[in-house]
Every structure is written in structure tokens, then in C-alpha cells.
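Novice: Predicted model, plus sequence, below.
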Amino acid sequence: MTAAPIPPAVPESIAARAAILDAEDPLAAHRDAFVTTEGVLAYLDGNSLGRPLKATRERLVDLVDGAWGDRLIRAWDEGWMDAPTELGDTIARVCLGAAPGQTIVADSTTVMLYKLARAALGAQADAGRDEIVIDRDNFPTDRFIVEGLAAEHDLTIRWLSAPHDDGVSVAQVAEAVSERTALVLLSAIAYRSGHVADIPGITAAAHDAGALVLWDLSHATGAVELALDADGVDLAVGCTYKYLNGGPGAPAFGYVARRHQAAFRQPIQGWMGAADPFAMGEAYQPASGIRRMISGTPPVLGMAPMRDMLELIDSVGMAAVRAKSRALTAFAVEVAEELLAPYGVVVATPRDPEVRGGHVTLDHPDFKAVTARLWERGVIPDFRPPHGLRVGLSPLSTSFHEVAVGLAAIAEELAG
């Protein structure tokens, strides 16, 4: 039997501040809704994989015993066929600031990014546009997809560079786009630094040049307030296993603004995106609206867990979630400056809370080894090369006490 991890010694002043913040937290009671893990002192990786909710266990049992076990194939006609658009509309309303009929849940984030990027390029083909704009520090999947599309279609990539602890600016995009730009693909929150992009400003700058913009919302959905319709967003993709707590491998969502749907050709034409899937027709005829972006059979089991988190977010509101996120990250930065800066740790995340997302990145050359030792101690952040330890703070499941414990453990590891 493995011994229980020994908590680090949290300085009294920091522990006292954490206790006050937890006592004043209007969302504190919701932490009880999540499954707790024996032996974990501080879970600081909710920006990679959110904790499961206790209610999800019952939901999955009900799915097996009920719709699947009792109704069997009849359940397709009784709700499963509409699940991609129904759940997509829920995500749109609760988290995206988007009207119904523009969002689906299907596929992985990678596949959804490919589908929407490829469809956007196809819609721009007749305009003679042959360039894609993306930043060098975007998540690998985003960059790899762009590289593949560029090679396949003989396109030029215009690479943007941003400061290590910041993100792409409106001015950079405005300078990069031209009459040759077909698509701009950027992340709403930088996966490394946590920088929040100026979505309306960048989108407008791209539109001024006639380009379309595809936003990766993977680190933004459920952490910051979004307004896709109001901001004039063309396309967006996001995962659901981070702040939406959908579980490992939960399906992604895709958003296509209504004004683009009729012109977008589905690049992975599958039977579930056809106008009449059960006609078994000889030729593909796309469904109307957003449903045409579906390819294969909906991942019904994978959709179930995120419903519990969406219900919880809906009950408290994204404004309250974002307020807690700001407070958590501000406390993390404050404690890092106090406890970790003396060991040479650098905060590699924006200090302005308006442009800081739900995680804080700390840089130190020893953090790869430190992260491995922290995991053995029951303190779980994650590491991103070259030197970044990410403190991921999921507002509804993370306490200020956890932050204090986690950063105190980092200080002990650095102290040797």
C-alpha cells in the first residue's frame, strides 16, 4: 500500500490568505460536486483534463441501463440522432455566446480543425487566395494541420511570432494579411502563455483583407466569456475535456457562422452529414445547415459526461466562472512571486487579468524534473517545453488552498 503524500509546509501568511479567499468564494460549495482523488493534494491540471463530476457516474449508468440497454437501436430515433446539434446548441448558449443552429459536437479536435480549415480554404479558392496565417507557438495540432493543408494545396504559410509570455496582436495580423490570405488560424488562449487574444479585433483585421478566421477555443471554452456571434467570428473549434469536464477523448465541437454554412463543402463526406442518412443514396447530398459538417456516427457515450458540467456552468453563469478564474490566477501569480521568484522562477503569463486565461505558466530550467517529482507527491501540474510548468486552474473545482499547497510544494522541490 502506497503511503499518503506528505503535504508541503505552506507559509502561514499564504495559508491565511488562501483560507480567506476560499471563505469568500461564492462558488466554493460547487467543489463538492466533483470526484475527489485519494492521494492528490493539489490538482493543477484542469486545463488539460477536468475532474469528473459525481453526477456523471449516475448519468453513465443510466445511459447503459436506460437508452442503450432498454431502448437499444430505438434510441437513435428517440434522441441520439439529434444529439450533435442539440448538445452543440447547449454549448453555444452556455459558453460561446452563439445562437442555435451553428454548433455541432462530433469528432476529435484535430479532425474538426481539419474539416473547418479545409472547408474554409475551399470557400476561398475561387478568389485566388493562396496563403494561411498562423503563429509559430500555436498548439502542434493546429500547426501540423496547416502544414499538411499547405503541402496538399500548394499554399504559402505566413508565420507569426509572439513574445514567449504573450500572444499574437491585432497589429501583427493586420500586417500579415493581404488579398492573398485565405485563412487565419489562431488560438483564443495561447496554450503555453495563457494569453487571451483580441478575438473581435483580430477577426475584424482579417475580414478587412477578405480573409476568414478559424479560432481554436480549446483553452477558452468554460474559462473565459466568449461572444462568437457579436464578434463576427467565422469558424471555431474547441475540445470538451478541459474546462467542460467531458472526460478523456471527449468529442470536440465545431462552430460555423450561419452566413457561411451554405457555401461550405464538407471535406469528409459521411452518411450522417447527408440530407437523408437512411436513404442510402447513390450520391452525397449534404444536409442543410450546420448538420452538413457531421461525418460519421455521433459519439453518444462520449457526449454524456459534458452535460453535467454544462448544467453546472449554466446554473452559475460564465460571468461568475470568469471572475473566479481571474481571482485564482491572480493568487497564483502573487504566491509565485513571493515563494518561487527567489529560486529564479519567472512568471511567463500576462499580468493583466483581462488578457490572462485560466492557467499560469512558470518558467525554470529544472521544471521538467520538478514536475515528475511533484506528481509523485500528489501535486499535479503539467510541463510544456522548454521550461514551462503550467498551473491550470479550473474555477469550479479548484480551491485557493490547492493553489497554495501546489506552489509551496514547488518551492520545496526547488529548495532541494
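Specialist: On my side now, so go ahead.
Novice: contacts and neighbour counts: CA atoms only from here.
Specialist: Fine.
Novice: Now do the contacts for the residue nearest to I157 when sequence neighbours are not counted.
Specialist: Counting by Cα to Cα, 6 or more residues apart in numbering, I132 is the residue found nearest to I157 once chain neighbours are left out, at 4.9 Å. Contact analysis of I132 by Cα atoms under 8 Å, 6 or more residues apart in numbering lists 146, 150, 155-158, 181-185.
Novice: Would you format those as CSV with secondary structure and distance to T36 included?
Specialist: Listed next are these as CSV, based on DSSP: H, G, I helix; E, B strand; the rest coil; distance: Cα to Cα, whole Å:
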residue, secondary structure, distance to T36
V146, helix, 39
A150, helix, 45
L155, coil, 48
T156, strand, 48
I157, strand, 45
R158, strand, 45
T181, strand, 48
A182, strand, 46
L183, strand, 43
V184, strand, 40
L185, strand, 37
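Novice: In contact with the spatially closest residue to Q269 that is not a sequence neighbour, which residues are there?
Specialist: Distances taken as Cα to Cα, 6+ apart put S295 closest to Q269, at 5.8 Å, once the chain neighbours are dropped. Residues in contact with S295 (Cα under 8 Å, 6+ apart) are 106, 268-273.
Novice: ok, second structure coming up, stack it against the first:
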Amino acid sequence: MNRQRCLALDAEDPLAPLRAQFELPEGVIYLDGNSLGVLPRATASRVQQVVAEEWGRDLIRSWNTAGWIHMPQRLGDKIAALIGANAGEVVVADSTSVNLFKVLSAALNLVRERAPQRTVIVSERHNFPTDLYIAESLARERGLELRLVDADAIAGQLDDTLAVLMLTHVNYRTGRMHAMDELTAAAHAAGALVVWDLAHSAGAVPVSLGAADFAVGCGYKYLNGGPGAPAFAWAHPRHTAHMDTKQLWQPLSGWMGHAAPFEFVPHYQPAAGVSRFVCGTPPVLAMAALECGIDSVLAAEPLGGMAALRRKSLALTELFIQLVEERCAGQGLALQTPRDLQWRGSQVSFSREDGGYAIVQALIERGVIGDFRAPDLLRFGFTPLYTRFVDVWDAVEHLVQVMKSGEWREARFNQRAAVT
């Protein structure tokens, strides 16, 4: 493989036109879409329209005339098409952390009402910290046990003490992808429920929630919704169908999750279906930006949709791994991402015993933006909507130069910033 061949692959790429949807700074190779997606070109004008026309001109009337009040459900239906769910099963609201608190609480209520002896929440030891912190707080509040295990040990924890299995579909550190269907079925066979975090899956890999119980996900990574974009929540209809019980009264039962919010009655009655997982007033400006991001992913549908994005993602990550291992051999970089394609998300992580943070900073100064995850991971995300094969070649060329020159050892690259 050489640079000319990469250019040829880009010329043959049926998804190449999708790159024009995005604002990509000249001279930048962006490999951090798994942390923050690129700005869609449509976003600025759409948000300005909401500000100037819907808010500025139509004022409060826009809750009705512009459909602001239905944004959680409308955007949720669009996300549903990307995660193997049906219309009416997903809502956009709050942050991933807040939504996880809601759905994990609901799952615990459902299990423990019928089986109070189930006192254990199981999760992966290297799950994203916010998920573990939320689970830890709920376990402490309810007198339960949060049990953290390595990924390969999860199957051994599915017993009659388990209440909820809580996992992130694609691990944020390594990019390792769990077998969602198999683990969900195994947990159900053990009598437990399952909560999935799709933060590194939605818009990146094909997802089929199938028989799972609850899921949450992020709006600002592969969905390109902007920094701090609202998140989403999904609940299987078999759970939300119970309107005559308090089992599924999620703990943040705010007015927008009420069955009739504008009747202003003093007592709570949950809205039908997943809409009960909405809490407060929708953040309209943020949701307008998020909708542009979601639409940028849905634009792939005529070109093959998530299946086509997945094929390109695997080709990009495979090329990156091949080039790094060939051209940076002997530089102490150890692959932490699965080699088996079926278990790989849309990122590649290499570990290095020392200097990982500084190497990433040296790359960033050169215009190659990845990120670092303590204690030793160099992490690179590949978003097939806008990442090209020639970007992979050029990124590795910069990495080769950084490693061989030793420029990463310079003091300025070793000064830790607040965000890594």
C-alpha cells in the first residue's frame, strides 16, 4: 500500500460525496470523531434560523408552529433508524449520564419487584467511568452490589443474584465490541435485565437492539450533534406498555414526561411509551444542531446506510493498523484493538509504556487530531462519513516522523492540559 493507492481508493469510494456535508479545516486530519464529531455545514444556518425566525420572530408560538414540543420524539425516531429500533421507541433528552440513571433505575425497579433477592449489578471493569459512577451511586443508595469484572469474565456472573447487566456495546478504550444478542439472551436466561450504552456505536456500527431491555447513547460523537449535544434513551415496548403500574416510573419524573403536561395537575402520571423518559423542557437550540448531525448520518441511506459505513470503517481501521505496525515497528506501540473485524468498533487504540500523551500532542500540533486515554492509550477514531484513505496514510506518515525524530520528548508536548 502506498499513498497513490490510497488516493485511488478514495476515488472509488461510493461514500466519498458525504464528506462535503462537513466543515473540515484545511490541513487537519481529524481522527477524533469518537469523542466529538465534525461540524455539519447545515448546522450553523439551521441554528441561526431557529434563533432568528422561530425564537426571534415567532417567540413562544414556536412550541406549536415549529414543533419544538415534539423534538424529543421526532429526533428519537430518526435515531431509531440507526440503532435497530422502531419509531416511537426512542426519545432525545438530557445527557448520557442522566439517561443512564433513569433507565438503570427503571430496570432495577422492574427486576427487584418480582425478585428482591437479586442484588447485583454487573459491568465491565473498563467501562466508561460515568456509567460506573452512576451505577455505583444507585447501588449505594439501594444497598446493592456493583460487581466489576473483565470482559471475558462476564458470562460467569450471570446467575440468580444478578439484577442488571450494564455494558457499553463498544468499549471506549479499546474499541472492542460485545456480542449484544448473545449477552442479552444469556442475561435473560439468568432472569436479569440488560442496559446497553451505545455511545460509541450509534452512527458508527450497525446495531440491532432486538430483545434488549434499555439503551442510552450519545449525540455528539458519531452523530455529529456538537459539544454537549443531547443524548437519547430507548426502552423495549414490553416494558413501557405497563401504564397501570409504578414499576416504570423513572426517578426523574419531570413535567415533560407526564401524560398531560399542560393540564398542570399536582400528581404525576407517566406518558405513554418511552416519552416518560423525557424530564425537563427540551433544549431547542441544541436539538436543532443535533438534528443536523443525525441527518448527516442518515444521508448515507441511499448509498448503503450503516452497512456501507461499516464496510468503510473496517477498511480504514484495517489500513491504519497495517501501516502503523509496518512503518512504526520497534517504536513500542502495542495494538489494543481487536484484530478480529467482527469485534472491532470504529476506532483503533495503541498502548505505549511511556510518552503516549506527548506523542498525541505532537501529532495534534502537526494537524493530526486523535486523543489520549490514561494511563497509556493513543486513540484514533475513524468516521467513514468524512475520513478518507489518504488521511490514514498521511496520519501514519506524521506518526512515523514524530517517533523517529523524537520530537514528542520536547517539554511543551509533556505539559498536561485539562482535557486529554
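Specialist: Structure's in. What do you need? As the structure is a computational prediction, the values presented were derived from the model and not from experiment.
Novice: and the closest residue to V379 of the first structure other than its chain neighbours, how many neighbours does it have?
Specialist: Nearest residue to V379 of the first structure in three dimensions, chain neighbours excluded: A42, at 4.8 Å (Cα to Cα, 6+ apart). Close neighbours of A42 of the first structure, defined as other Cα atoms under 10 Å, add up to 26.
Novice: hang on, the earlier thing: tell me the counterpart of the residue nearest to I157 of the first structure in the second structure.
Specialist: Aligned against the second structure by TM-score structural alignment, I132 of the first structure finds its counterpart in I121.
Novice: Show me what N109 of the second structure aligns to in the first structure.
Specialist: In the first structure, the residue paired with N109 of the second structure according to TM-score structural alignment is G122.
Novice: And the strands in the stretch 151-300 of the second structure?
Specialist: Assigned by DSSP state E, counting those that start in this stretch, the strands in the stretch 151-300 of the second structure fall at 162-168, 193-197, 214-217, 232-235.
Novice: any chance of the ones you listed in CSV, with distance to L183 of the second structure and mean neighbour count too?
Specialist: Formatted as CSV, these follow (distance: least, Cα to Cα, whole Å; neighbours: other Cα atoms under 10 Å):
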stretch, distance to L183 of the second structure, mean neighbour count
strand 162-168, 9, 26
strand 193-197, 9, 25
strand 214-217, 14, 27
strand 232-235, 17, 30
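Novice: closest to K78 of the second structure out of those strands?
Specialist: strand 232-235 (11.0 Å; Cα to Cα).
Novice: In the first structure, what stretch matches the closest one?
Specialist: Counting by TM-score structural alignment, strand 232-235 of the second structure lines up with residues 253-256 of the first structure.
Novice: Quick one: average offset of the matching stretch versus the second structure, please.
Specialist: Average distance, stretch 253-256 of the first structure versus aligned residues of the second structure after superposition (mean Cα distance after the TM-score superposition for the first structure): 0.3 Å.
Novice: host element of P375 of the second structure?
Specialist: Assessed by DSSP states H and E, P375 of the second structure sits outside every helix and strand.
Novice: Quick one: map it onto the first structure.
Specialist: Checking TM-score structural alignment: P375 of the second structure goes with P386.
Novice: Give me the distance between that match and P277 of the first structure.
Specialist: Distance, P386 of the first structure to P277 of the first structure, by Cα to Cα, to the nearest Å: 48 Å.
Novice: more neighbours, those two?
Specialist: P277 (15 against 12).
Novice: Quick check: the aligned residue for the more buried one in the second structure?
Specialist: Match for P277 of the first structure (TM-score structural alignment): P261.
Novice: burial of the closest residue to that match other than its chain neighbours, as a residue count?
Specialist: In this structure, P261 of the second structure finds its nearest non-sequential neighbour in W255, 5.5 Å apart by Cα to Cα, 6+ apart. By other Cα under 10 Å, the residues close to W255 of the second structure number 22.
Novice: ditto for D22 of the first structure
Specialist: 17.
Novice: That one matches what in the second structure?
Specialist: Aligned partner of D22 of the first structure by TM-score structural alignment: D10.
Novice: So its match sits against R388, correct?
Specialist: Yes. Contact between D10 of the second structure and R388 holds when scored by Cα atoms under 8 Å: they sit 6.2 Å apart.
Novice: give the contact list for D142 of the first structure.
Specialist: Applying Cα under 8 Å, 6+ apart to D142 of the first structure gives the contacts 110, 113, 185.
Novice: so it is in which element?
Specialist: helix 140-153.
Novice: One more: I359 of the second structure?
Specialist: I359 of the second structure is part of helix 356-365, with elements assigned from DSSP H and E.
Novice: what stretch of the first structure does that helix fall on?
Specialist: By TM-score structural alignment, helix 356-365 of the second structure lines up with residues 367-376 in the first structure.
Novice: To what extent does the helix holding I359 of the second structure diverge from the first structure after superposition?
Specialist: Mean deviation for helix 356-365 of the second structure: 1.4 Å (mean Cα distance after the TM-score superposition for the first structure).
Novice: with the first structure superposed, average distance for the helix or strand that comes right after that helix?
Specialist: Note on helix 356-365 of the second structure: by DSSP H and E, the next helix or strand toward the C-terminus is strand 368-369. Strand 368-369 of the second structure, aligned to the first structure and superposed, deviates on average by 1.0 Å (mean Cα distance after the TM-score superposition for the first structure).
Novice: quick one: the aligned residue in the first structure for G330 of the second structure from A29 of the first structure, how far?
Specialist: In the first structure, the residue matched to G330 of the second structure (TM-score structural alignment) is P342. P342 of the first structure sits 35 Å away from A29 of the first structure, going by Cα to Cα.
Novice: now S178 of the first structure
Specialist: 51 Å.
Novice: Can you get me a residue count around E124 of the second structure?
Specialist: E124 of the second structure: 21 neighbours (other Cα under 10 Å).
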